[in-house]
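Engineer: with the input below, show me the fold.
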Amino acid sequence: MIPSPSDGAPRVSSALASLAASGPLPRLSWTGVVDGTPERLELSGRVSATWANKVANLLVEEIDAGPGTRVVLDLPLHWRTLAWATGAWLTGATVVAAEIVDAPDVEHPPGGSELPDVLVTASASAAKDAVRDGVELVVLVPMASFALRVVGGLPAGALDGAADVAAQPDDLGPVRTTEAARTALELDGRTWTFADLFGREEPGGTGETWWGAVAVREWSSDADVVLEGAG
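Structural biologist: This next block holds a predicted model:
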């Protein structure tokens, strides 16, 4: 059972509650190429919801994440990225979508001149720089779908985006209440509130928003989510 985490994110919570109860059939499919190796992964609704819960639990345990916490996702289109986004939203935090398609090394953490509270990245050098610059929580995520831990060394001060997440409880722990008017998503200088995630299109009327928000909308309508990316 997934408790309702916040007044400001009822649809996120509802979507994950529906996922958890949807049985063993795949509700999330991801295909991509990681380090030259084609990958395909299917996750049931229960497993997808569990990963989001684990991420939320880690964020709360490490930095007491909640409304106003800024979580930069320096990650490509990937099932792990979606887990981090939904987990952050369960806590009421703001997701800053950096969307680095090939996850190259970067000199400084993305997300603007203001240091984020959290940087979640696939780049070891970005993780190292973020720790040096004083980002409160830095997480290095392996992109291989079946990776149990970061391979090749974890920068001092960073958490392992596979092993440390997997060690968290499957069920969502206590989280703080947030308001619907709180910012849920930042992307390319635009913002969406939690209410907007399910009710507002991109400014300019193109009907587009970040793919992670679209995925949660699909889950909320009991649709399956298919992600195709380079990894």
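Engineer: hey, let's count contacts and neighbours off CA atoms from now on
Structural biologist: Will do.
Engineer: quick one: distance of the top helix by length along the chain to the chain centre.
Structural biologist: Assignment by DSSP state H gives helix 45-63 as the longest helix of the chain. Relative to the chain's own centre, helix 45-63 is displaced by 9 Å; criterion: C-alpha atoms, centre = their mean, to the nearest Å.
Engineer: also stretch 138-151?
Structural biologist: Mean-position distance between stretch 138-151 and its chain equals 14 Å (C-alpha atoms, centre = their mean).
Engineer: pull out the buried positions in the longest helix of the chain.
Structural biologist: 45-60 (16 or more other C-alpha atoms under 10 Å).
Engineer: please name the residues that touch the nearest residue to residue 27 once chain neighbours are set aside.
Structural biologist: Leaving aside its chain neighbours, residue 27 sits nearest to residue 224 (4.7 Å; criterion: C-alpha to C-alpha, 6 or more residues apart in numbering). Residues in contact with residue 224 (C-alpha atoms under 8 Å, 6 or more residues apart in numbering) are 26-28, 218.
Engineer: and residue 224, how far from residue 215?
Structural biologist: 8 Å (C-alpha to C-alpha, to the nearest Å).
Engineer: with residue 81 instead?
Structural biologist: 11 Å.
Engineer: show me which of these two is the more surrounded one.
Structural biologist: With neighbours defined as other C-alpha atoms under 10 Å, residue 81 and residue 215 compare such that residue 81 has more, 21 against 18.
Engineer: can you pull out the helices in the chain?
Structural biologist: So, for the chain - with DSSP H - the helices run 10-20, 45-63, 79-91, 124-133, 163-166, 211-220.
Engineer: this one as well, want them side by side:
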Amino acid sequence: MNASDRTPADLLRSALAADPARPLVTFYDDATGERVELSVATFANWVAKTANLLQGELSASPGDRLALLLPAHWQTAVWLLACASVGVTAEIGGDPADADYVVAGPEGLAAGLACRGDRIALSLAPLGRRFPTPPEGYADYAVEVPSQGDRFAPFVPVDPEEAALVVDGTELTGAQLVERARADAREWGLGPGSRVLSGRPYDSWAGVSAGLYAALAAGGSVVLCRNLAELGAEGLERRVESERVTLVLAH
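Structural biologist: Just a heads-up that it's a prediction; the model follows:
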């Protein structure tokens, strides 16, 4: 990664320039058997489309706040980087009533209705499937995002000193987020080619760092596991071997 990277979007651009074909996020849901693997290029394409949805369709701009009511999931990771690309502050588990936008999965739909701005719903079904019928009060992400552009350019440059993320009550600027991710990567011994398996939820810095940011900052990749307890000890050992995991952060 480049020493000049100061926002999460910078980290993703550097990863794309270095090796677009390598895996970046491999997602498992051990309650459903789902497995999704996204290369850097594929992940970046999802981020670009989502950022275009935010900036173009929803008219989001730097300084806006988005309540992200989603679990640890590959689509959550996409939204985190899309918000960073536009300059929108992503508030994980934030109060929808205080947010300009809300993005919710099935478990957050009722709470998300408190948001007076635009609301986006994600089914979190395998393969990113759409809802049979969009939830009342929401636009369906799986319907809205495919038509968005594959390249993204912010209307306004993102300021690394502005708030990028709020998680577990802690607000981080883009620059602070990158520095904390780099510090975690050093502490965990991560580098290019490292592969981190995380079963941690995205409700704390420890969770989002283990499940996304630290590996991104180090030039590594993530095996993000939802409902990991369903796998059992032997299943976890097999996954570590098959996915060539170099670090396990299960809890």
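Engineer: report the TM-score for the pair.
Structural biologist: The TM-score (TM-score structural alignment, normalised by the length of structure 1) is 0.77; 203 aligned residues with a C-alpha RMSD of 2.7 Å.
Engineer: dump the helices of structure 1 into a markdown table; add distance to residue 70 of structure 1 as well.
Structural biologist: Output for the helices of structure 1, formatted as a markdown table (distance: least, C-alpha to C-alpha, whole Å):
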| stretch | distance to residue 70 of structure 1 |
| --- | --- |
| helix 10-20 | 17 |
| helix 45-63 | 11 |
| helix 79-91 | 9 |
| helix 124-133 | 14 |
| helix 163-166 | 18 |
| helix 211-220 | 16 |
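Engineer: which one, of those, ends up nearest to residue 182 of structure 1?
Structural biologist: helix 79-91 (10.8 Å; C-alpha to C-alpha).
Engineer: strands of the stretch 151-251 of structure 2, start to end?
Structural biologist: 163-167, 170-173, 195-198, 221-226, 247-249 (DSSP state E, counting those that start in this stretch).
Engineer: tell me the residues of structure 1 aligned with the last one.
Structural biologist: Here strand 247-249 of structure 2 fails to align to any part of structure 1, judged by TM-score structural alignment.
Engineer: now that strand: buried residues?
Structural biologist: Quick answer for strand 247-249 of structure 2 (16+ other C-alpha under 10 Å): residue 247.
Engineer: just stretch 220-231 of structure 1 next, same as before
Structural biologist: Result for stretch 220-231 of structure 1 [16+ other C-alpha under 10 Å]: buried residues 220, 224-225, 227, 230-231.
Engineer: repeat that for stretch 32-42 of structure 1.
Structural biologist: For stretch 32-42 of structure 1, by 16+ other C-alpha under 10 Å, it's 32, 34, 42.
Engineer: gap between the last one and residue 133 of structure 1?
Structural biologist: As defined by C-alpha to C-alpha, residue 42 of structure 1 lies at a distance of 37 Å from residue 133 of structure 1.
Engineer: returning to that earlier point: okay if I get the strands of the stretch 151-251 of structure 2 as JSON lines plus distance to residue 141 of structure 2?
Structural biologist: JSON lines is the format used below for the strands of the stretch 151-251 of structure 2 (distance: least, C-alpha to C-alpha, whole Å):
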{"stretch": "strand 163-167", "distance to residue 141 of structure 2": "21"}
{"stretch": "strand 170-173", "distance to residue 141 of structure 2": "26"}
{"stretch": "strand 195-198", "distance to residue 141 of structure 2": "25"}
{"stretch": "strand 221-226", "distance to residue 141 of structure 2": "20"}
{"stretch": "strand 247-249", "distance to residue 141 of structure 2": "30"}
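Engineer: closest one to residue 205 of structure 2 among those?
Structural biologist: Comparing the strands of the stretch 151-251 of structure 2 by C-alpha to C-alpha, strand 163-167 comes nearest, at 6.3 Å.
Engineer: so that closest one matches what in structure 1?
Structural biologist: Going by TM-score structural alignment: strand 163-167 of structure 2 matches residues 183-187.
Engineer: ok, so of the buried residues of helix 45-63 of structure 1, who is nearest residue 166 of structure 1?
Structural biologist: residue 54 (6.8 Å).
Engineer: isn't the closest one right up against residue 163?
Structural biologist: No. In this structure residue 54 of structure 1 lies outside contact range of residue 163 using C-alpha atoms under 8 Å: 11.0 Å.
Engineer: residue 163 of structure 1 touches residue 146, doesn't it?
Structural biologist: No. With contact defined as C-alpha under 8 Å, residue 163 of structure 1 does not count as touching residue 146 (11.3 Å).
Engineer: which one of those two has more residues nearby?
Structural biologist: residue 163 (15 against 10).
Engineer: list the contacts for the equivalent of the more buried one over in structure 2?
Structural biologist: Per TM-score structural alignment, the equivalent position to residue 163 of structure 1 in structure 2 is residue 143. Counting by C-alpha under 8 Å, 6+ apart, residue 143 of structure 2 makes contact with residue 130.
Engineer: please tell me how far residue 50 of structure 2 sits from residue 118 of structure 2.
Structural biologist: Residue 50 of structure 2 is 14 Å from residue 118 of structure 2, by C-alpha to C-alpha.
Engineer: number of nearby residues for the alignment partner in structure 2 of residue 211 of structure 1?
Structural biologist: Under the alignment defined by TM-score structural alignment, residue 211 of structure 1 is paired with residue 207 of structure 2. Residues contacting residue 207 of structure 2 under the criterion other C-alpha under 10 Å number 20.
Engineer: give the contact list for residue 158 of structure 1.
Structural biologist: 127-128, 131, 137-140 are the contacts of residue 158 of structure 1 under C-alpha under 8 Å, 6+ apart.
Engineer: out of these, flag the one nearest to residue 179 of structure 1.
Structural biologist: residue 137 (23.8 Å).
Engineer: identify the residue of structure 2 aligned to the closest one.
Structural biologist: Match for residue 137 of structure 1 (TM-score structural alignment): residue 118.
Engineer: nearest spatial neighbour of its match, chain-adjacent residues omitted?
Structural biologist: residue 101 (5.2 Å).
Engineer: structure 1: which residue goes with the one you found?
Structural biologist: Using TM-score structural alignment, residue 101 of structure 2 pairs with residue 118 in structure 1.
Engineer: same check on residue 236 of structure 2?
Structural biologist: By TM-score structural alignment, residue 236 of structure 2 lines up with nothing at all.
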